[in-house]
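Q: Just need the structure, nothing else, for what follows:
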Amino acid sequence: MEGDFIKINEWLLPLSWIYGWGVRLRNQMFELGILKSRTFDIPVIAVGNITVGGSGKTPHVEYLINMLCNKVKVAVLSRGYKRKSRGYVLAEADTAMAEIGDEPYQMKRKFKDIYVAVDKDRCHGIDQITGNKETSDTDVILLDDAFQHRYVKPGINILLVDYHRLIMYDKLLPAGRLREPKSGKSRADIVIVTKCPQDLKPMEFRVITKTMNLYPYQKLFFTTLKYGNLKPVYCGPDRELSSINENTHVLLLTGIASPKQMIVDLEPYTKNINPLTFADHHQFIASDIERINRMYAEMEGDDRIIITTEKDNARLFGMKGLSDEVRQHLFVLPVSVDFMLGQEEEFKEKIIGYVRKNSRNSILAKTKDDNKSDNSNNPGNRPRTISFRNH
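A: Model (predicted):
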């Protein structure tokens, strides 16, 4: 059910009140203009959340990339969490994971024709992307995990809310997992409830919609996770997920914020799941490799496999010390998102419509220009950053 992963540490609530006061003060300073938000003359789409931990940001950013990359030149700008470099870094084909972080590294490996950059200062990062000759043909910038980065005012602000950790039932840090008060959702143009069960009932959709209590300018969508075939990390053919059965023993190797959903999704195939869980963005070391080898060797059954995530594989691949047996049975489980309630086309229209109105160099913009009368002096035809709430 919704909110079933929420755990509130009641004894920490006094600290949450202090934390909340500080966050509210910061937000108020932006509202009053004491702290400044910048707009840019290029389409900027931000994807983020107001909770600590995984709400499905990377699969949703990848969904946007897939939607746009054949129509426009896409750049993804991330903070590059836990990277070893500093400042602005533009990923190249041979850039090491340690230089840009695991999630940007994953996206660069999967989408070789897009730009992937990291910069803690998102305004500086956007200036670098638009100002540098090698990336000046960028049509749209996707900001990864930037809902709290208020120094940038995106044209579309997408807020992700985990079905299992609905913000309306959660509390501020450190008692709960909220980074800011629930009222912060008012900045979102689009809210997506992620990781929904595929068999969610119509009544549950209505209850969640009412609970979220969004403004008229905000649009609510629902997505669920979709898994692909298991991909071997080192050797061998793909393996269909349906090939896992009650005789299969799985070592589920994760270093993500919320591995519970993967366990829930794999349990219909087999109950023999042994989780090996590390902290989010965990950097694997030699002792971890020894532990993986040992746990796999101790597993029972003839059909034994290790399943990990794409993000974990970005940090695990290339590590020395994995046994031959582990390397032969190590698989990545790709994940993507599906829109529910037949909402996919509506979502695409909103995103592509925004980019079309504001990007002059893209195929979308040229198509629009070819089909309209000459009206170049109309201010509405100049590139600008817009928000759905203003329309």
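Q: drop to CA atoms for contacts and neighbour counts, all remaining ones
A: Noted.
Q: Check which residues of stretch 227-246 are buried.
A: For stretch 227-246, a neighbour-count test (16 or more other C-alpha atoms under 10 Å) marks Asn229, Leu230, Lys231, Pro232, Val233, Ile244, Asn245 as buried.
Q: what's in contact with it?
A: Residues outside stretch 227-246 that contact it (C-alpha atoms under 8 Å, 6 or more residues apart in numbering): 269-272, 313, 317, 327-336.
Q: ok, those vs Leu159, which is closest?
A: Set against Leu159, the nearest of the contacts of stretch 227-246 by C-alpha to C-alpha is Ser336 (17.3 Å).
Q: Run a quick neighbour tally on the spatially closest residue to Glu103 that is not a sequence neighbour.
A: Residue nearest to Glu103 in three dimensions, not counting chain neighbours: Lys311, with 6.0 Å by C-alpha to C-alpha, 6 or more residues apart in numbering. Residues near Lys311, counting by other C-alpha atoms under 10 Å, number 23.
Q: ok, now the one 4 residues further on?
A: For Arg315, the neighbour count with other C-alpha under 10 Å is 21.
Q: my guess is it meets Ile100, correct?
A: No - under the criterion of C-alpha atoms under 8 Å, Arg315 makes no contact with Ile100, lying 11.5 Å away.
Q: where exactly do the strands run in this structure?
A: With DSSP state E as the definition, the chain shows strands at residue ranges 44-48, 74-78, 89-90, 115-118, 140-144, 156-162, 190-194, 219-227, 231-232, 248-254, 273-277, 303-308, 330-332, 335-339.
Q: Ok, which of those strands comes nearest Asp170?
A: Taking the strands of the chain one by one with C-alpha to C-alpha, strand 156-162 is closest: 11.1 Å.
Q: count of residues packed around Lys120?
A: Per other C-alpha under 10 Å, the neighbour tally for Lys120 reads 16.
Q: likewise Thr367?
A: Neighbour tally, Thr367, other C-alpha under 10 Å: 11.
Q: contacting residues for it?
A: Residues counted as contacts of Thr367 (C-alpha under 8 Å, 6+ apart): none.
Q: Against Pro379, how distant is it?
A: Relative to Pro379, Thr367 is positioned 19 Å away (C-alpha to C-alpha, to the nearest Å).
Q: go on, Phe278?
A: Taking C-alpha to C-alpha, one finds Phe278 at 52 Å from Pro379.
Q: out of the two, which sits in the more crowded spot?
A: Neighbours per residue (other C-alpha under 10 Å) separate Phe278 from Pro379, with Phe278 holding more: 17 against 9.
Q: Would you do the same for the sequence below? I want to compare the two.
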Amino acid sequence: MRTEGDFIHIDEWLIPLSWLYGIGVRFRNWLFDVGILKSKAFDIPVISVGNITVGGSGKTPHVEYLIRLLQDKIKVATLSRGYKRKTRGYVLADDNSTVREIGDEPYQMKQKFSGIYVAVDEKRTRGIENLTTDSATNDVDVILLDDAFQHRYVKPGINILLVDYHRLIMFDRLLPAGRLREPQKGKNRADIVIITKCPKDLKPMEFRVLTKSMDLYPYQDLFFTTIDYDYLVGIFNGAKLPKEGIADRNVLLLTGIASPKQIVVDLESHCKSITPITLKDHHQFSGKDIARLTETYQDLPEPRIILTTEKDATRLQGTEGLDEDIRQNIYVLPIHIRFMLEEEERFNNKILSYVRKNSRNSILVKTKDDNKPRNGNHTGDRPGTISFRDN
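A: The predicted structure follows:
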């Protein structure tokens, strides 16, 4: 089918090194599986969102989906390592936190969702302990772990694995020949698997082929999501532009993310032309980058516009050297995920059911207690972390 090899490149000459790398990863996983290395469970709902490949699979928009689902009902915290931040240890974000202090993705979430706790810590167990015991955050009801599928020192209640439609793990190889962080069977730890960035026109047969190819266990649930785009928003002028507003424009697409190709695919039929400037993930923009951006933009024929991602926008906002013409014509492209096959309600119910069963002090606990049988034999009182494979 069309997904095989879509964006995958295998360096065949590196396969012997992948074999050696695989020995190390398998040995580490074995140490956790037999209990020599310990995974710690917590008495609070913990939901992990991650992948087993290097590069973007849509973690941030899926975490944001969970935030939107939960934030009006309970107190939500996100915890990540804060990749490329200039600080160390546990840091709780506040309104004055910067990208340098907490990293671009946590900064983006704090800017978009002011009512949640956003924390970073390279040691996730310590981060969870701080969130649940510090007086400033101990009313937290659920913790969302961003990019923690390989961080096995934490045992989440729900493990969500994201698989990029264009880099399906069954066609990939281990690092360094391919992009897999661990062998494909690592997917067996997931309670929920989501194939992300799916084309909107997937046919029923393709869904069936993908489902069979993933070869999941009965305790695992499979979902499919696609990307939708919101209004374009000017980074510096705050102006809003409908996505249809670029139909007659020449677009300069500036990205410093792991996997920008899907954005190009999505936009190329909605604008006059696309000229990409593609930088490494989490790239810090330099004076040389700004000069390249300016020169490329000025070479584009009118009408023209610059588009970038929300994550890149967090780093561009503090960048010097942008001339006024660029500042007035650079827009961020907000995205959100949408569940396919009308499966949104089923996914939402699984998440909410888990949180209800395990919440310590939220309004959802009251809802659970109000509906609990009075004979005292209700099994929903059981504390601790419950995986869907137990349900």
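Q: on that earlier part again, the residue nearest to Glu103 of the first structure touches Gly101, doesn't it?
A: No - Lys311 of the first structure is beyond contact range of Gly101, at 9.7 Å (criterion: C-alpha under 8 Å).
Q: what about His378 of the second structure, neighbour count?
A: His378 of the second structure: 10 surrounding residues under other C-alpha under 10 Å.
Q: There's contact between it and Asn371 in this structure, I believe.
A: No - applying C-alpha under 8 Å, one finds His378 of the second structure not in contact with Asn371, separated by 10.3 Å.
Q: what residues are up against the residue nearest to Glu103 of the first structure?
A: So Lys311 of the first structure contacts Asp102, Glu103, Gln106, Ile256 (C-alpha under 8 Å, 6+ apart).
Q: will you turn the residues you listed into a markdown table that also has neighbour count?
A: Below are the contacts of Lys311 of the first structure laid out as a markdown table (neighbours: other C-alpha atoms under 10 Å):
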| residue | neighbour count |
| --- | --- |
| Asp102 | 26 |
| Glu103 | 23 |
| Gln106 | 20 |
| Ile256 | 18 |
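Q: Tally up the residues packed near Val34 of the second structure, please.
A: Val34 of the second structure: 9 surrounding residues under other C-alpha under 10 Å.
Q: do Lys112 of the first structure as well
A: Neighbours of Lys112 of the first structure using other C-alpha under 10 Å come to 11.
Q: repeat for Gly58 of the second structure
A: 24.
Q: now for it: what does it line up with in the first structure?
A: With TM-score structural alignment as the criterion, Gly58 of the second structure lines up with Gly56 in the first structure.
Q: any idea how far Asp121 of the first structure is from the spatially closest residue to its match that is not a sequence neighbour?
A: For Gly56 of the first structure, ignoring the flanking residues on the chain, the nearest one in space by C-alpha to C-alpha, 6+ apart is Thr194 at 6.8 Å. The spacing between Thr194 of the first structure and Asp121 of the first structure, counted by C-alpha to C-alpha, is 27 Å.
Q: Give me the more crowded residue out of these two.
A: Ranked by neighbour count (other C-alpha under 10 Å), Thr194 of the first structure and Asp121 place Thr194 first, with 25 against 15.
Q: And the counterpart of that one in the second structure, how close does it get to Ile263 of the second structure?
A: Using TM-score structural alignment, the partner of Thr194 of the first structure in the second structure is Thr196. Noted for Thr196 of the second structure: a distance of 13 Å to Ile263 of the second structure, by C-alpha to C-alpha.
Q: go on, Gly321 of the second structure?
A: Gly321 of the second structure is 26 Å from Ile263 of the second structure, by C-alpha to C-alpha.
Q: Mind checking which of these two has more residues around it?
A: More crowded of Gly321 of the second structure and Ile263, by other C-alpha under 10 Å: Ile263, with 18 against 11.
Q: so what's the counterpart of Ala314 of the first structure in the second structure closest to, chain neighbours aside?
A: Matched by TM-score structural alignment, Ala314 of the first structure corresponds to Thr314 in the second structure. Spatially, and ignoring its direct neighbours in sequence, Thr314 of the second structure is nearest to Asp104 (6.2 Å; C-alpha to C-alpha, 6+ apart).
Q: need the contact list for that neighbour.
A: By C-alpha under 8 Å, 6+ apart, Asp104 of the second structure lies in contact with Gly82, Tyr83, Arg85, His282, Lys311, Asp312, Thr314, Arg315.
Q: isn't the third one right up against Ser97?
A: No - under the criterion of C-alpha under 8 Å, Arg85 of the second structure lies out of contact with Ser97, with a separation of 11.3 Å.
Q: Give me the common contacts of these two.
A: Shared contacts of Arg85 of the second structure and Ser97, defined by C-alpha under 8 Å, 6+ apart, are absent.
Q: which one is Asp139 of the first structure nearest to, not counting chain neighbours?
A: Here the residue nearest Asp139 of the first structure, using C-alpha to C-alpha, 6+ apart, is Lys73, at 5.1 Å.
Q: swap that for Ala119 of the second structure, please
A: Per C-alpha to C-alpha, 6+ apart, closest to Ala119 of the second structure is Leu92, 4.4 Å.
Q: my guess is Thr278 of the second structure meets Ala258, correct?
A: No - the pair Thr278 of the second structure / Ala258 is not scored as a contact, 9.4 Å apart, by C-alpha under 8 Å.
Q: ok, now how distant is Gly380 of the first structure from Lys357 of the first structure?
A: For Gly380 of the first structure, the distance to Lys357 of the first structure - C-alpha to C-alpha - is 9 Å.
Q: For the two, work out which one has more neighbours and name it.
A: Comparing Gly380 of the first structure with Lys357 by other C-alpha under 10 Å, the one with more neighbours is Lys357, at 20 against 11.
Q: So what does Leu37 of the second structure match up with in the first structure?
A: Checking TM-score structural alignment: Leu37 of the second structure goes with Leu35.
Q: residues in contact with Gly54 of the first structure?
A: Gly54 of the first structure sits in contact with Asp162, Ile256, Ala257, Ser258, where contact means C-alpha under 8 Å, 6+ apart.
Q: Show me the helices in the stretch 251-391 of the second structure, by range?
A: For the stretch 251-391 of the second structure, the helices defined by DSSP state H, counting those that start in this stretch cover 261-267, 287-299, 310-316, 324-329, 344-358, 363-370.
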